[in-house]
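**Q** no sequence on hand, only this structure:
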């Protein structure tokens, strides 16, 4: 393959998403930080079939985006997300046969997979109601900022469903512990912001008026760091769940050797030698 052919191939796998026009939620990009706004505040920002699918497709595209290095997701108004829309989703599901039901549950699970596999760190800014599928969106993010008035609830048992939805039984225990996860998934009860923080679901609590700015500041700090290496960190955090310690150590040896070959690693050393702050460029 010639260099020109290689450049053309790579160009075809690069995307810029600043101009993306979302149909079912808000989307903006500034200084390589993307902000997703679930924007149905009159109903506490529920998800629909269409918003599930569009979010899944967008997170898949982020794998190839060159102009987005971190993502913030939040809800409009004073709530994060109330879950799947009762009238637009739950009511139609009652009448669907099993093959179509499985198509739906696989589609919602694919959204979580897309979030976990895109290289950008995802920060959920959680205020007010964070329930059902909304709780899954927050859980599937890499970091979560909450408020004292956040109300986290995995409501599936309240509607006659199992708590094992969209990876909850795998991911939630790794965040807050097996017993605490079991309590929330069996009972469907709400956990307060203070409780969620004490359990480790939230990295920290913020004042409601400062929540979005704090989340975007955290995202900007990540963007200013070695973003290629951040992508490796995210990959390994996810990948090592199913590894033995020996396998994890070997995988990290290989991953770190890759990072040592980047220009950002050289920049960090040069800045240290010059007693200055490194300016990372993600390559």
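**A** Arrived safely, thanks for sending. The shown structure was predicted, so the numbers you read here are calculated from the model rather than taken from an experiment. Residues are numbered from 1 along each chain as shown.
**Q** could you use CA atoms for every contact and neighbour count after this?
**A** Noted.
**Q** nearest spatial neighbour of residue 228, chain-adjacent residues omitted?
**A** Nearest-residue entry for residue 228: residue 282, 5.0 Å, with adjacent residues in sequence omitted and distances by CA to CA, 6 or more residues apart in numbering.
**Q** was I right about that neighbour contacting residue 230?
**A** No. Using CA atoms under 8 Å, residue 282 and residue 230 do not qualify as a contacting pair, with a distance of 9.1 Å.
**Q** take a look at this one as well, against the first:
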């Protein structure tokens, strides 16, 4: 019987194009660990508070884009090294070059950064951000674009685009942030660029919970492991519907959920849950 991390036994031609393992991938611009179905991505430039560059944006975009084909990853944790999450776009490697570019090149850049968010929202795996310390600019967007966020009391999240003369409407912030914390609170953060502290972020609903700096990554990984132990195919459907229903009427959403749930009722996990209930046992889900 296949496990949740094995490549399904399908025609080799179909598997080659649609089922892949990413554990052996060695990234250039971030660190990656895949263990027991959980991929931990670490932004790893601690001496600069883990800023993003043109290259790291592109590699993260491509990696998240490939996760839809991954058979060995069922949940993702994103974190930063050295006590900070991410300080945003690197001032010297991104901001400096941008002021010298013309409109076509600038649009290519802003579309690339937006494509990272789209890839994070489109991959079926739930993403958990483990946020400590500085979480600013594009770093705040990466945390926002995750499905859940574990923070610390000392974390400082800032959508500081207006502090550098830009609009707060960056990488989907005006669409996603109000859905997490509400329109008024999102407006305050995007108009002022002020930092949102960890305890305030938990009260506002930006953080699902807080942990100590020493434990924040472990708490996020434990939550990811709980999700991996659940019905991962159904979790992917849940993420898809949470995202797609933003643009649906209530009637369309109810019909879409009816179709999605009917598909989930065809899975072995649904049958396993029933038989485990009858036997008064805990179901062991396998993601199929």
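**A** Everything's here; your move. If you're wondering where the values come from, they're calculated on a predicted model, not measured in any experiment.
**Q** give me the TM-score for this pair.
**A** Once superposed, chain against chain, the TM-score is 0.98 (TM-score structural alignment, normalised by the length of structure 1); 280 aligned residues with a CA RMSD of 1.0 Å.
**Q** residue in structure 2 paired with the residue nearest to residue 228 of structure 1?
**A** In structure 2, the residue paired with residue 282 of structure 1 according to TM-score structural alignment is residue 287.
**Q** do a quick rundown of the strands in the stretch 51-200 of structure 2.
**A** 75-80, 127-130, 134-136, 148-151, 156-158, 195-197 (DSSP state E, counting those that start in this stretch).
**Q** which stretch among these comes nearest residue 45 of structure 2?
**A** Residue 45 of structure 2 sits nearest to strand 75-80 of all the strands of the stretch 51-200 of structure 2, at 8.2 Å, using CA to CA.
**Q** hey, where'd the helices end up in structure 2?
**A** With DSSP state H, the ranges of helices along structure 2 come out as 12-18, 54-66, 96-98, 103-122, 138-145, 173-181, 183-192, 198-204, 216-228, 232-244, 250-264, 268-278.
**Q** now those helices in TSV, with distance to residue 75 of structure 2 and mean neighbour count?
**A** Below are these laid out as TSV (distance: least, CA to CA, whole Å; neighbours: other CA atoms under 10 Å):
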stretch	distance to residue 75 of structure 2	mean neighbour count
helix 12-18	18	11
helix 54-66	12	18
helix 96-98	34	12
helix 103-122	12	16
helix 138-145	14	24
helix 173-181	20	16
helix 183-192	27	16
helix 198-204	22	19
helix 216-228	6	20
helix 232-244	9	18
helix 250-264	19	13
helix 268-278	17	15
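**Q** make a markdown table out of those helices and add distance to residue 46 of structure 2.
**A** Below are the helices of structure 2 laid out as a markdown table (distance: least, CA to CA, whole Å):
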| stretch | distance to residue 46 of structure 2 |
| --- | --- |
| helix 12-18 | 35 |
| helix 54-66 | 14 |
| helix 96-98 | 20 |
| helix 103-122 | 21 |
| helix 138-145 | 13 |
| helix 173-181 | 25 |
| helix 183-192 | 26 |
| helix 198-204 | 20 |
| helix 216-228 | 16 |
| helix 232-244 | 31 |
| helix 250-264 | 42 |
| helix 268-278 | 41 |
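**Q** tell me which of these lies nearest to residue 85 of structure 2.
**A** Evaluated over the helices of structure 2, closeness to residue 85 of structure 2 peaks at helix 138-145, with 6.9 Å, by CA to CA.
**Q** and that closest one, which stretch of structure 1?
**A** Helix 138-145 of structure 2 lines up with residues 133-140 of structure 1 when matched by TM-score structural alignment.
**Q** what's next to that stretch, contact-wise?
**A** Applying CA atoms under 8 Å, 6 or more residues apart in numbering, the set of residues contacting stretch 133-140 of structure 1 from outside is 46-47, 80-84, 112, 115-116, 124, 126, 130, 144, 152-154, 166, 168, 171-172, 201.
**Q** sorry, back to before: so which of the helices of structure 2 is nearest residue 76 of structure 2?
**A** Across the helices of structure 2, the minimum distance to residue 76 of structure 2, taken as CA to CA, is reached by helix 216-228, at 6.8 Å.
**Q** give the aligned range of the closest one in structure 1.
**A** Against structure 1, the aligned range for helix 216-228 of structure 2 is residues 211-223 (TM-score structural alignment).
**Q** ok, now stretch 41-57 of structure 2?
**A** Taking TM-score structural alignment as the measure, structure 1 aligns residues 36-52 with stretch 41-57 of structure 2.
**Q** flag every buried residue along that stretch.
**A** Within stretch 36-52 of structure 1, the residues that count as buried by 16 or more other CA atoms under 10 Å are 36-41, 44-48, 51-52.
**Q** compute the distance between the aligned residue in structure 2 for residue 10 of structure 1 and residue 69 of structure 2, please.
**A** Residue correspondence to structure 2 (TM-score structural alignment): residue 10 of structure 1 is matched to residue 15. Per CA to CA, to the nearest Å, residue 15 of structure 2 is found 9 Å from residue 69 of structure 2.
**Q** kindly report the same for residue 193 of structure 2.
**A** According to CA to CA, residue 193 of structure 2 stands 37 Å off from residue 69 of structure 2.
**Q** for residue 180 of structure 2, same thing?
**A** Taking CA to CA as the measure, residue 180 of structure 2 falls 28 Å from residue 69 of structure 2.
**Q** check the offset of stretch 79-94 of structure 2 from the chain's centre.
**A** Between the centre of stretch 79-94 of structure 2 and the centre of its host chain there is 17 Å, according to CA atoms, centre = their mean, to the nearest Å.
**Q** corresponding residues in structure 1 for that stretch?
**A** Residue correspondence for stretch 79-94 of structure 2 in structure 1, counting by TM-score structural alignment: residues 74-89.
**Q** can you pull the buried residues of the matching stretch?
**A** Within stretch 74-89 of structure 1, the residues that count as buried by 16+ other CA under 10 Å are 74-85, 89.
**Q** re the thing from before, will you turn the strands of the stretch 51-200 of structure 2 into TSV that also has distance to residue 252 of structure 2?
**A** TSV is the format used below for the strands of the stretch 51-200 of structure 2 (distance: least, CA to CA, whole Å):
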stretch	distance to residue 252 of structure 2
strand 75-80	28
strand 127-130	26
strand 134-136	36
strand 148-151	26
strand 156-158	35
strand 195-197	36
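**Q** out of those, which gets nearest to residue 271 of structure 2?
**A** Across those, the minimum distance to residue 271 of structure 2, taken as CA to CA, is reached by strand 75-80, at 22.7 Å.
**Q** give me the most central residue, structure 1.
**A** Nearest to the centroid of the C-alpha atoms of structure 1, with distances taken as CA atoms, centre = their mean, sits residue 141, at 2.8 Å.
**Q** with that, I have no additional questions.
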